[in-house]
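*Asks:* structure for the following, please:
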Amino acid sequence: MIKVGEYNLLKVLREVDFGVYLDDGGEGILLPKRFVPANTKPGDEIKVFIYHDSEGRLIATTQQPLGVLGDIVKLRAVTVTPQGAFLDFGLMKDLFVPKSQQLVGMRPNGEYLVKIYLDEQTGRIAATERIEQDLGNDQLTVKELDVVDLIVFRRTDIGYLMIINNQHTGVLHFNEIYRTIGEGDKFKGFIKKIYPADNKIDVAAGKPGYARVEDETEKIIRLLKENNGFLPYHDKSDPEAIYEFFGMSKKTFKMTTGNLYRQKKITFEDGGIRLS
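*Replies:* Next comes the predicted model:
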């Protein structure tokens, strides 16, 4: 069964001058010649993205779109018409956002956070800004300390409302933010706390506890080696300076360097840390 708006692994049926046809259980789906991998022959299986061309026909591509069905992504508007807007999707054909699926109207070159969905009437993929209606915490699929995918949704008085695994929402509090972030940014995080009374969630960036330390240990050792065995950072260093250089919070930096010190891999000096 062909999945529109997703990647499919399909077998090559036959070659033609303008490409190859892939097995869809019928006459086949065209993969245009410019997207056919070198030395492809009938019987080979190719991973392709399936969507509709401008004439409404299913077509395959080996190009990688900026998102697939169900994804929430930030895309740039290239054309705006009375019927809707077209977003740069990373493919030859742009992604359509009907006027009814826009919040306040789109403008050319504006960037918008949208969800990719399948239009029930046309069977084509489209996009909507009406994301919040598909998010909810009534039935949670996560638990505390789970590592999750986060997307910045919008700024609030206490931090940023985050989209969790394209399903739930949670708050990343200002005191958990160590770099500049904005709407649509994506990064890994974890579930810091779930409030049972209403299933509200607090999240944090990175990985929980000492799992972070394990990831950052090699980074600090590498940076020390790249800087002649010494780095001018310590527990009194400015948190922003630490984040700018190491890409980690000051708390993680202190945990990691403390762990390295106990392993006798580094020593502490007045002006920083030194490789043992």
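*Asks:* from now on I want contacts and neighbour counts done on CA atoms only, so please keep to that.
*Replies:* Will do.
*Asks:* mind listing the helices for the stretch 151-276 of the chain?
*Replies:* Residue ranges of the helices in the stretch 151-276 of the chain, as given by DSSP state H, counting those that start in this stretch, are 209-226, 239-246, 250-262.
*Asks:* most packed of the ones you listed?
*Replies:* helix 250-262 (a mean of 18; mean count of other Cα atoms under 10 Å).
*Asks:* distance to Arg179 added to the helices of the stretch 151-276 of the chain, as TSV?
*Replies:* Formatted as TSV, the helices of the stretch 151-276 of the chain follow (distance: least, Cα to Cα, whole Å):
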stretch	distance to Arg179
helix 209-226	17
helix 239-246	7
helix 250-262	12
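*Asks:* nearest to Arg154, out of the ones you listed?
*Replies:* Of all those, the one in closest proximity to Arg154, counting by Cα to Cα, is helix 239-246 (22.5 Å).
*Asks:* I have a second one here; can you model it like the first so I can compare?
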Amino acid sequence: MIKYGEYNHLKVNREVDFGAYLIDEDTKQEVLIPKRYIPENTQVGDELEVFVYFDSEDRLIATTDTPKAQVGEFAYLKVVAVSRVGAFLNWGLTKDLLLPYREQKRKVYTGSHYLVRIYVDDKTNRIVATTKVGRYLEDAVLDELELGQEVDIIVCDRNHMGYQVIINKKFLGLLYENEVFRKLEPGEKTKAYIRKIRWDDFKVDVRLQRDGFEQVDDASGKILKALQENDGYLALSDKSDPEQIKARLQMSKKVFKKAIGGLYKERKIVIEEGGIKLS
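*Replies:* Next comes the predicted model:
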């Protein structure tokens, strides 16, 4: 069965002037892929990975373009227009994604980004978005995530506690303000690590640095690189202000002290009164 709003692996069944028809071999259902989306040298019988959705005329079509998210995933998307039926979001495809008024937690504005979940509306059978994401928090976090695990995150809105983030496009998380040691931009994609899983509400806390010695190893490498780029000397020590260390090396003072202690024991640096230098 062809799943719309998702990726499908379909075979090229027949060619036409304006593209080709792909087929699901189990159900024999066909879907058109317009000519502009067909990879070069594609032949009848080849299998393609395509995203299937409805075009501007509500026809089911396939594309090799990559959307920013698919059905069942969270995304941080920009409003490009507002009309009488709702707002339209840029999700990376030719046809924008509808965010109906009934699915808006609060009023949205053109040009602003919002955290949404993409789903298929049972009543209209359309692919739409919602900002009412709370109902989609899942206990699947218990099976798919574990403490210390490396994950992909998308940075969303900032609040009094820190940054709301999307984890692996499937889960919502929080990155606390005191865990951030560099500037973050909304929409930025980066790596993070699972810090805590809250079993009561299925929310997840993340951090940008690894725990323990892995984190110190990363910090040690960053310090050595900074020393090499600064003629072998940094005016930072265990007595430096934490904000000064954060601004220069994007790490906490605690991690910095552990790292320079290790580098000193390995005789890679010399610790002086006002700073450190390469041995």
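*Asks:* and the TM-score between these chains?
*Replies:* Superposed pair, TM-score by TM-score structural alignment, normalised by the length of structure 1: 0.79. Supporting alignment: 276 aligned residues with a Cα RMSD of 3.5 Å.
*Asks:* Ala85 of structure 1 is nearest to which of the helices of the stretch 151-276 of structure 1?
*Replies:* Ala85 of structure 1 lies closest to helix 239-246 among the helices of the stretch 151-276 of structure 1, at 37.4 Å (Cα to Cα).
*Asks:* end to end, how far does stretch 203-223 of structure 2 reach?
*Replies:* Taking Cα to Cα, to the nearest Å, stretch 203-223 of structure 2 runs 34 Å from one end to the other.
*Asks:* also stretch 39-48 of structure 2?
*Replies:* Using Cα to Cα, one end of stretch 39-48 of structure 2 lies 9 Å from the other.
*Asks:* what about the spatially most central residue of structure 1, distance to Ala205 of structure 1?
*Replies:* Central residue of structure 1 (Cα atoms, centre = their mean): Lys186, 4.6 Å from the mean position. Distance, Lys186 of structure 1 to Ala205 of structure 1, using Cα to Cα: 10 Å.
*Asks:* you'd agree Tyr4 of structure 2 is up against Val50?
*Replies:* No - under the criterion of Cα atoms under 8 Å, Tyr4 of structure 2 makes no contact with Val50, lying 10.2 Å away.
*Asks:* work out the gap between stretch 266-276 of structure 1 and the centre of the chain.
*Replies:* Distance, stretch centre to chain centre, for stretch 266-276 of structure 1: 37 Å (Cα atoms, centre = their mean, to the nearest Å).
*Asks:* list the buried residues of that stretch.
*Replies:* Under the neighbour-count criterion of 16 or more other Cα atoms under 10 Å, stretch 266-276 of structure 1 has 266-268, 273-275 buried.
*Asks:* what's the match for Leu32 of structure 2 in structure 1?
*Replies:* Matched to structure 1 by TM-score structural alignment, Leu32 of structure 2 sits across from Leu30.
*Asks:* my read: that match touches Asp24, true?
*Replies:* No - Leu30 of structure 1 is beyond contact range of Asp24, at 10.0 Å (criterion: Cα under 8 Å).
*Asks:* more neighbours: which of these two?
*Replies:* Comparing Leu30 of structure 1 with Asp24 by other Cα atoms under 10 Å, the one with more neighbours is Leu30, at 23 against 14.
*Asks:* and the more buried one, helix, strand or coil?
*Replies:* Judged by DSSP: H, G, I helix; E, B strand; the rest coil, the three-state class of Leu30 of structure 1 is strand.
*Asks:* contacts only, for it.
*Replies:* By Cα atoms under 8 Å, 6 or more residues apart in numbering, the contact set of Leu30 of structure 1 is 19-22, 58-60.
*Asks:* how about 7 Å then?
*Replies:* With contact taken as Cα atoms under 7 Å, 6 or more residues apart in numbering, Leu30 of structure 1 is in contact with 19-22, 59-60.
*Asks:* ok, of the residues you listed, which one's closest to Ile72 of structure 1?
*Replies:* Nearest to Ile72 of structure 1 out of those is Ala60 (Cα to Cα; 21.9 Å).
*Asks:* map that closest one onto structure 2.
*Replies:* Mapped onto structure 2 by TM-score structural alignment, Ala60 of structure 1 lines up with Ala62.
*Asks:* is it true that its match touches Glu49?
*Replies:* No - Ala62 of structure 2 lies out of contact with Glu49 (Cα atoms under 7 Å); the separation is 9.3 Å.
*Asks:* which one's more surrounded, these two?
*Replies:* Ala62 (28 against 13).
*Asks:* check for me that that one belongs to a helix.
*Replies:* No - counting by three-state DSSP, Ala62 of structure 2 is not found in a helix; it is strand.
*Asks:* ok, it - contacts?
*Replies:* 31-33, 50-53.
*Asks:* and for Gly173 of structure 2?
*Replies:* Neighbouring residues of Gly173 of structure 2 by Cα under 7 Å, 6+ apart: 164-167, 203-206.
*Asks:* who wins on neighbours among those?
*Replies:* Val165 (30 neighbours).
*Asks:* wouldn't it be in contact with Leu174 here?
*Replies:* Yes - counting by Cα under 7 Å, Val165 of structure 2 does reach Leu174; the two are 5.8 Å apart.
*Asks:* pull out the buried residues from stretch 96-116 of structure 2.
*Replies:* Using 16+ other Cα under 10 Å as the test for burial, stretch 96-116 of structure 2 gives 96-101, 103-104, 108, 113-116.
*Asks:* which residue lines up with Leu135 of structure 1 in structure 2?
*Replies:* Alignment note: Leu135 of structure 1 maps to Leu137 in structure 2; criterion TM-score structural alignment.
*Asks:* quick check: Lys277 of structure 2 touching Ile269?
*Replies:* Yes - assessed by Cα under 7 Å, Lys277 of structure 2 is found in contact with Ile269 at 5.5 Å.
*Asks:* give me the nearest residue to Glu49 of structure 2, chain neighbours excluded.
*Replies:* Counting by Cα to Cα, 6 or more residues apart in numbering, Glu49 of structure 2 lies nearest to His9, which is 4.5 Å off, once chain neighbours are set aside.
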